[in-house]
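heads up, no residue letters with this:
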């Protein structure tokens, strides 16, 4: 993807991101970060990389449009542009090229808005 095309993914307001972390985050710990407990972070993983989306709790927390992704590796759902709970899983390697490109676009979108806090460990994917 060329640099001009990536400009479309720039946030409207500048975002100051912290350096990415590579902390191991278990599937269980990821699941606890679903926005249901006040004071805990809200995480969404894409291709095993965990993003802290807590600053957008209204979208990813309970009752939010994208709560189905919270506390999960939502790679498949993002690639398929789906909000079905059964699609919010880590398995994406069997998808077609078009869906993989969509997933990569979502990864770029998230990486320009949310801090990377770690990577999922203990998952098959």
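Perfect, thanks for sending it. Small disclaimer: the values here were computed from a predicted structure and weren't measured.

C-alpha only now, for contacts and for neighbours.
OK.

and the longest strand for the chain?
strand 115-121 (DSSP state E).

Show me what that strand is in contact with.
The contact list for strand 115-121 (CA atoms under 8 Å, 6 or more residues apart in numbering) reads 17-27, 30, 45, 48-53.

Please indicate which of these are buried?
25, 27, 30, 45, 48, 49, 50, 51, 52, 53 (16 or more other CA atoms under 10 Å).

from those residues, which two are the most distant?
27 and 53 (16.7 Å; CA to CA).

that older thread, mind listing what's buried in the longest strand of the chain?
Residues 115, 116, 117, 118, 119, 120, 121 are the ones in strand 115-121 that count as buried (16+ other CA under 10 Å).

Please apply the same query to stretch 75-94.
When neighbours are counted by 16+ other CA under 10 Å, the buried residues of stretch 75-94 are found to be 75-80, 83, 87-92.

Comparison target, given below:
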């Protein structure tokens, strides 16, 4: 079987050009991220994948009541890898996913990185704010 990794990267390209801002490396707490779910006035809408936080504000599909709202304000690595829209799957842990599911998660990371601005990184568990 031929290696299609380079060929498949093109499938993640947006249909229309997207002009992204330079990625930011601001450290963000999970508590702050949880408020960025489209339900807290004055907060943007964010989705984190593998510790990287993407700004999905203005994208209707992440609004309350819409298909992907389950991901808003969370780091839904497990759900993305499993192609699941279940609330109980929208959690950060994904080490026990099989290789094909980890590849799906990586594909989602690539998809988001070509469409949404990176606004920060999640604070590591147990790290202080100093």
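Sure, I can see it. Worth saying up front: this structure is predicted, and the values here are computed from it rather than measured.

What would you report as the TM-score here?
Remark: TM-score between the superposed chains equals 0.93 [TM-score structural alignment, normalised by the length of structure 1]; 123 aligned residues with a CA RMSD of 1.3 Å.

What range does the longest strand of structure 1 cover in structure 2?
Mapped onto structure 2 using TM-score structural alignment, strand 115-121 of structure 1 spans residues 117-123.

swap in stretch 40-55 of structure 1?
Under the criterion TM-score structural alignment, stretch 40-55 of structure 1 matches residues 43-58.

measure that stretch end to end?
This stretch, stretch 43-58 of structure 2, spans 12 Å end to end (CA to CA, to the nearest Å).

got a list of contacts for it?
With CA under 8 Å, 6+ apart as the criterion, stretch 43-58 of structure 2 contacts 33, 35-38, 62, 71-77, 92, 109, 112-113, 116-123.

Could I get the full set of strands for structure 2?
27-28, 46-49, 52-55, 117-122.

mind checking the longest helix of structure 1?
helix 97-111 (DSSP state H).

can you list contacts of that helix?
Contacts for helix 97-111 of structure 1 (CA under 8 Å, 6+ apart): 6, 9, 10, 46, 51, 75, 76, 78, 79, 80, 92.

can you pull the contacts of the aligned partner of residue 18 of structure 2 in structure 1?
Mapped onto structure 1 by TM-score structural alignment, residue 18 of structure 2 lines up with residue 15. Residues in contact with residue 15 of structure 1 (CA under 8 Å, 6+ apart) are 112, 113.

Give me the distance between residue 15 of structure 1 and residue 41 of structure 1.
Distance of residue 15 of structure 1 to residue 41 of structure 1, computed by CA to CA: 18 Å.
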